[in-house]
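Participant: need a 3D model of the following:
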Amino acid sequence: MSHPTLMVAPNGARKQKSDHPALPVTLDEIVQCAAECSDAGADILHLHVRNDDGSHSLDAGRYRETMAGVAEGVPNMPIQITTESGGIFDVHTQLRCLQDTRPHRASVSIREIARSPDLASHVYGFAKEACIDVQHIIYGLPDIAQYKHWVETAIIPETMNSMIFVLGQYTPPINARPDDLLPFLDATKNLSLEWAVCAFGQNELACAQHALQLGGNIRIGFENNLHLPDGTLAQNNAQTVALARALINEI
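Facilitator: Predicted structure coming up:
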């Protein structure tokens, strides 16, 4: 059995400094956060970039600049970019982001790509051509059904078999519970997957522990949760990463 992977998602698309002063938004802040989280035990950085006003961006230039900054400041930390729409971008823009950035790793929401079914083959076809390691974002069981259909119809290559199950919800806020994972695992039990979990709310670490016990990987960070298990604000992303790393070390 391979060692579980700990990914950190330090900012996301929506939260602002008003939510937490340690939320990394600028290039320098993201690089510093990546270094701190790497030291605390994170294996991979899940990267969102922001516009100057703090809003969500899929700008390839911003991605390339930030990826270069992280590569220089934290050279041993792999990067996964997001193609999340954030309620702003269409599938054409998401595809262009991949084409113009050509990252080694990217997260792609099945649900969002399904908004333009005619573009799905282009998104996944380009990802295959560019050797992008795609992690499919799964918000619910319909996303798994869509994944299965696209694999059966050869839109998604069978080798593109990484998923992240999203527990809980951002808007309206629903705190995740460890048992929320079970329907996802049941729906994918006949698939050969590499899977991970991220969880909204202060039960984040409890959900992570449950996922680890069941053989999954985990994603931790301010994108999904700002709090420690006792409900107090975490000091920074590195603090929760260190707690998650301790859970892995207990396996």
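Participant: contacts and neighbour counts: CA atoms only from here.
Facilitator: OK.
Participant: list the buried residues in stretch 103-114.
Facilitator: Across stretch 103-114, burial judged by 16 or more other C-alpha atoms under 10 Å covers 103, 105-113.
Participant: one more sequence to fold, the one below, so I can look at both together:
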Amino acid sequence: MLQACLNGARPLGSHPALPVSPAQLAADAAKVAELGVTALHLHPRDLVGLEVLAGPEVATTVSVVRAAVPGVEIGVATGAWIRPDPVRRAELVAGWAGLAAGRPDVASVTVHEDGWSEVCAALHQAGIGIELGVFHGEAARALAAAGPPPGTRRVSAGVRPGPDPIPRAEALLSVLEPLGLPVLLHGEDDTAWPVLGHAGRLELDTRIGLEDTLHLPDGTPARDNAALVTLARRTLRNLGVR
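Facilitator: Okay, the predicted model is just below:
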């Protein structure tokens, strides 16, 4: 699976084609779905472009995108940077149970954040799948010790910017793969393309989009999400991944 991560937490103005509004996200979702993407990861925003967990804004974004790409998995973020108070964060997520057509299919939960297990429990109770975000060895080991919470669909293993991305990816995988869950392996910024290629060689799920990188492998700015997905699919095909 190639997931498209369309906007992330990038600030307004960080890229001329960064989708922020529901309509912009829906337009980009339609373009990447035409290229074969079957899963999306979005960060819903309010009217001034700030990330939100409140039900009305989440529901608006999800329902508008879903209307544009019916049948595509829609995932959203629950990061602590959006709502630092872990109790309030779990309460807001629990409220997504009643969002009907605006309820996301899956939501990411970052394992090293305070209150991550409570957010997972709220998502499971709301009938929303869980994508566990793991970004370093300590978080991977904590997850291995605790075990995957009920409702977990996959682990998203992210390799942060810096040197030696492949050894760091392998270190994460050595802890996560024994859990028996599907692993989506991806990088960020300067690790995005090397790790995508490594995921392809290992036949693991991966992702690409303006959340993870603003550039093509040669360093030139990417035109938009569709350009990133087009090149990612070509890269994976050249590695024998269909």
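Participant: re the thing from before, and which of the buried residues of stretch 103-114 of the first structure is nearest to H149 of the first structure?
Facilitator: Nearest to H149 of the first structure among those, counting by C-alpha to C-alpha, is I110 at 11.2 Å.
Participant: now the helices for the second structure?
Facilitator: Ranges of helices within the second structure are 22-34, 55-68, 86-94, 116-125, 137-146, 165-176, 192-202, 225-238, based on DSSP state H.
Participant: which residue in the second structure aligns with D39 of the first structure?
Facilitator: In the second structure, the residue matched to D39 of the first structure (TM-score structural alignment) is E34.
Participant: tally of neighbours for that match?
Facilitator: Residues lying near E34 of the second structure (other C-alpha atoms under 10 Å) number 11.
Participant: could you do I251 of the first structure as well?
Facilitator: 11.
Participant: ok, now I137 of the first structure?
Facilitator: 24.
Participant: ok, now N175 of the first structure?
Facilitator: 17.
Participant: same check on N249 of the first structure?
Facilitator: N249 of the first structure has 10 nearby residues by other C-alpha under 10 Å.
Participant: then C131 of the first structure?
Facilitator: 13.
Participant: map it across to the second structure for me.
Facilitator: Aligned partner of C131 of the first structure by TM-score structural alignment: G127.
Participant: for that match, which non-adjacent residue is closest in space?
Facilitator: Excluding the flanking residues, the one nearest G127 of the second structure by C-alpha to C-alpha, 6 or more residues apart in numbering is A97, at 6.7 Å.
Participant: wait, doesn't that neighbour sit right on A126?
Facilitator: Yes: using C-alpha atoms under 8 Å, A97 of the second structure is in contact with A126, at 4.2 Å.
Participant: from R168 of the second structure, how far off is the residue nearest the centre of the second structure?
Facilitator: With distances taken as C-alpha atoms, centre = their mean, H41 lies nearest the centre of the second structure, 4.2 Å away. Counting by C-alpha to C-alpha, to the nearest Å, the gap between H41 of the second structure and R168 of the second structure amounts to 23 Å.
Participant: thought E131 of the second structure was touching V109?
Facilitator: Yes: contact criterion C-alpha under 8 Å: E131 of the second structure and V109 qualify, at 6.2 Å.
Participant: in contact with A97 of the second structure, which residues?
Facilitator: Residues in contact with A97 of the second structure (C-alpha atoms under 8 Å, 6 or more residues apart in numbering) are 103, 125-128.
Participant: take the buried residues of stretch 103-114 of the first structure and write them to CSV, including distance to A176 of the first structure.
Facilitator: Below are these laid out as CSV (distance: C-alpha to C-alpha, whole Å):
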residue, distance to A176 of the first structure
P103, 30
R105, 26
A106, 24
S107, 20
V108, 21
S109, 19
I110, 20
R111, 20
E112, 21
I113, 24
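Participant: next, the distance between the ends of stretch 27-41 of the second structure.
Facilitator: 14 Å.
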